[in-house]
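> Quick one, what's the 3D model for this:
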Amino acid sequence: MALPGKAPKADTLAHSIEDLIARRHLTPGDHIATKDELRRESGVARATVNEAVRLLQARGRVVLRPGPGGGLFVAPTDPVVRLGQTLLTVHSEPVSVIDAVSVRNALEPVIAEEAARFRGARDIADLRVLIDALSDVVGEPGRFLRVNWRLHERIARISRNHIARTMYLGLVEFIQDQAVDVVSDMSLKEHRQYKKHRLDIHIDLVQAIIAGDPGAAVDAAKRHALQPIGSPAKG
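Below is the predicted model:
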């Protein structure tokens, strides 16, 4: 697994492992790699590999099996997740990304409130890493969008409402697969100003979740949903 540039942080390594699963068309139960293989191929420290594995376990993407023949395996998909995937497998129908964004936006306050109520110490640490990463790429449209999606996925993982969480994650995956970040109608300066505005909203959302303030989290989620209809892919 070739990783470009300097040794990535745990979140970047986790994202690369997810890309590896997709590229190799791995299915639940398939072997991905051992921790030592990941460390050798990526060039990162053992602690970074451990943290990346923990992130993937929290997302429900991998399972870790100890002993000979062990390592990382693609996690099984539970029945509710399969239901969400089935509902979004509608390539024969004229499904609009804007429709998917509208439903996702309707779920945002539910997901945000749950996250504020049930976040734990590990959730808080992950959200801080992701919001810092989002701040670092505010001037880079493609990277901003990818980190943005990972942030929302991580927030959704906190929810204990299994149906809402599953449908939300399914919608985010659908939007990522179908949407294109359209910014051709904006100047570079306007685009940066827009992303800075979006960043501020995400900071408010994450701070409310970390503070355990459901009301403030819901307010931030509602402001997040007020985005230009012509730009459905923007987070």
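> For the rest of this, base every contact and every neighbour count on C-alpha atoms.
Fine.
> In contact with the residue nearest to the spatial centre of the chain, which residues are there?
Centroid-nearest residue in the chain, with CA atoms, centre = their mean: R150, separated by 2.2 Å. Contacts here follow CA atoms under 8 Å, 6 or more residues apart in numbering; on that basis R150 touches L130.
> compare with the first, here's sequence two:
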Amino acid sequence: MSAGDHTGGGEDAAMIDAASEGPAYSREIWSRAIDVGSTVALGGSRAEAAAGQIARLAAAVRAGERIGSKDDLRKLCGVSVGTINEAIKLAQTRGVITSRPGPGGGLFACDPSPLSRMNGWFRTAADDDSAFAESVQIRDAIAPLLIDEVLRCYTLADQEALAEHLARVHRAQESNVVSDYIWAAWDLHAYLADLGKGGLLNTLYLSIMDVGTTYLRAKLETVAVEDIDPTPMTRTMEDLVDGLARRDREAAVDALRRTVPTMVLSSSESVSDGTVDRSE
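Take a look at the predicted model:
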């Protein structure tokens, strides 16, 4: 039985029913039941998926080159007029295309700012194996910076708060409801990120978490309930909280780097190239 099959009963059914829910961008988005596929981007929005296609099309040509008319893009993306209008607005807001009216007009590729490119990358990365692996590598690189910032501000009250977050993780694991567990893990790491005062660093870390949890959501759609095991993830969070409590920088950094969302899958099938398979 897959994580997306809602025909079971008892505790297993509770876990299965919630397996497709979790914390990417908003609880409301993750609570929707969606069919994860090539036309579905974050939150199941076809406009998001179409905007991603438009961005990739624009990236493949030189800035200023015409990529087509609105109707050309609508046919290419296979969406309605209303959806392509929304997608074009998204792509324009992100700085990847511009429009020109009149004869010879249409939609043209732009050279977006680095910030726009980064935002676009995060929006389209969650269903891509190589992008997921890259996001984990970036997280590994910033882990020492984040832990240093956390330890610089760390108080006894923070230690007690993280201990309570960890207790919630344990309770969620015992409840056998996957969405509750993922949310508890998310909340622990979100609290950790908020401890530091580096706004850009914390935002980058949370954005990487979004990619990871959304990627996990897609994986949960295709696995059997018996292949979901939160225990390795729980152990890394225990090590993380313990390392911070002991002010052991190296232990905390190591635990953070060992935390990969897909480790809740007992099959350890993280990404196709295997670069982030860190199950124990």
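> TM between them?
The TM-score (TM-score structural alignment, normalised by the length of the first structure) is 0.52; 156 aligned residues with a CA RMSD of 3.9 Å.
> Looking for the alignment partner of the residue nearest to the centre of the first structure in the second structure.
Alignment note (TM-score structural alignment): R150 of the first structure maps to D187 of the second structure.
> Next: A220 of the first structure.
Following TM-score structural alignment, the counterpart assigned to A220 of the first structure within the second structure is A255.
> got the contact list for the helix or strand its match falls within?
For A255 of the second structure, the enclosing helix or strand under DSSP states H and E is helix 249-258. Contact with helix 249-258 of the second structure is made by 139-140, 143-144, 147-148, 151, 236-237, 239-244, 278, as judged by CA under 8 Å, 6+ apart.
> which one of those has the most neighbours?
The residue in these with the most neighbours, by other CA atoms under 10 Å, is L240 (26 neighbours).
> my read: I111 of the first structure touches A164, true?
Yes - I111 of the first structure sits in contact with A164 when judged by CA atoms under 8 Å, with a separation of 7.3 Å.
> Tell me which of those two has more neighbours.
Using other CA under 10 Å, the more surrounded residue of I111 of the first structure and A164 is I111, with 26 against 18.
> Look up how far R123 of the second structure lies from the aligned residue in the second structure for the more buried one.
With TM-score structural alignment as the criterion, I111 of the first structure lines up with L146 in the second structure. Distance, L146 of the second structure to R123 of the second structure, by CA to CA, to the nearest Å: 23 Å.
> ok, now A218 of the second structure?
Summarising the geometry, the distance separating A218 of the second structure from R123 of the second structure, computed by CA to CA, is 15 Å.
> Contact partners for A208 of the first structure?
The neighbourhood of A208 of the first structure, defined by CA under 8 Å, 6+ apart, consists of 116, 214, 216-217.
> list the ones among those residues that the second structure also has?
Counting by both residues aligned by TM-score structural alignment, their matches' CA atoms under 8 Å, the contacts of A208 of the first structure that remain in contact in the second structure are 214, 216-217.
> Just send the residues you listed back as TSV, with distance to G84 of the first structure and neighbour count too.
Shown next, in TSV, are those (distance: CA to CA, whole Å; neighbours: other CA atoms under 10 Å):
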residue	distance to G84 of the first structure	neighbour count
P214	26	22
A216	29	20
A217	25	29
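> of all these, which comes closest to D185 of the first structure?
A217 (31.0 Å; CA to CA).
> Work out for me the element the nearest residue to the closest one once chain neighbours are set aside sits within.
Take A217 of the first structure and drop its neighbours on the chain: the residue closest to it by CA to CA, 6 or more residues apart in numbering is A208, 5.0 Å away. Counting by DSSP H and E, the element that carries A208 of the first structure is helix 188-211.
> what's the angle from the helix or strand encompassing the match of R150 of the first structure to helix 231-245?
For D187 of the second structure, the enclosing helix or strand under DSSP H and E is helix 178-195. Using axes from the mean of the first three to the mean of the last three CA atoms, to 10 degrees, the interaxial angle of helix 178-195 of the second structure with respect to helix 231-245 works out to 20 degrees.
> quick one: helix 178-195 of the second structure to the first structure mean distance?
Between helix 178-195 of the second structure and its aligned stretch in the first structure, the superposed structures give an average distance of 1.3 Å (mean CA distance after the TM-score superposition for the first structure).
> for that helix, the distance to its chain's centre please.
Relative to its chain's centre, helix 178-195 of the second structure lies at 13 Å (CA atoms, centre = their mean, to the nearest Å).
> next helix or strand past that helix?
For helix 178-195 of the second structure, the succeeding helix or strand toward the C-terminus, using DSSP H and E, is helix 199-220.
> Could you tell me the angle between that following helix and helix 178-195?
Counting by the same axes, to 10 degrees, helix 199-220 of the second structure lies at 170 degrees to helix 178-195.
> and helix 199-220 of the second structure, how far out from the chain's middle?
Taking CA atoms, centre = their mean, one finds the center of helix 199-220 of the second structure at 4 Å from the center of the full chain.
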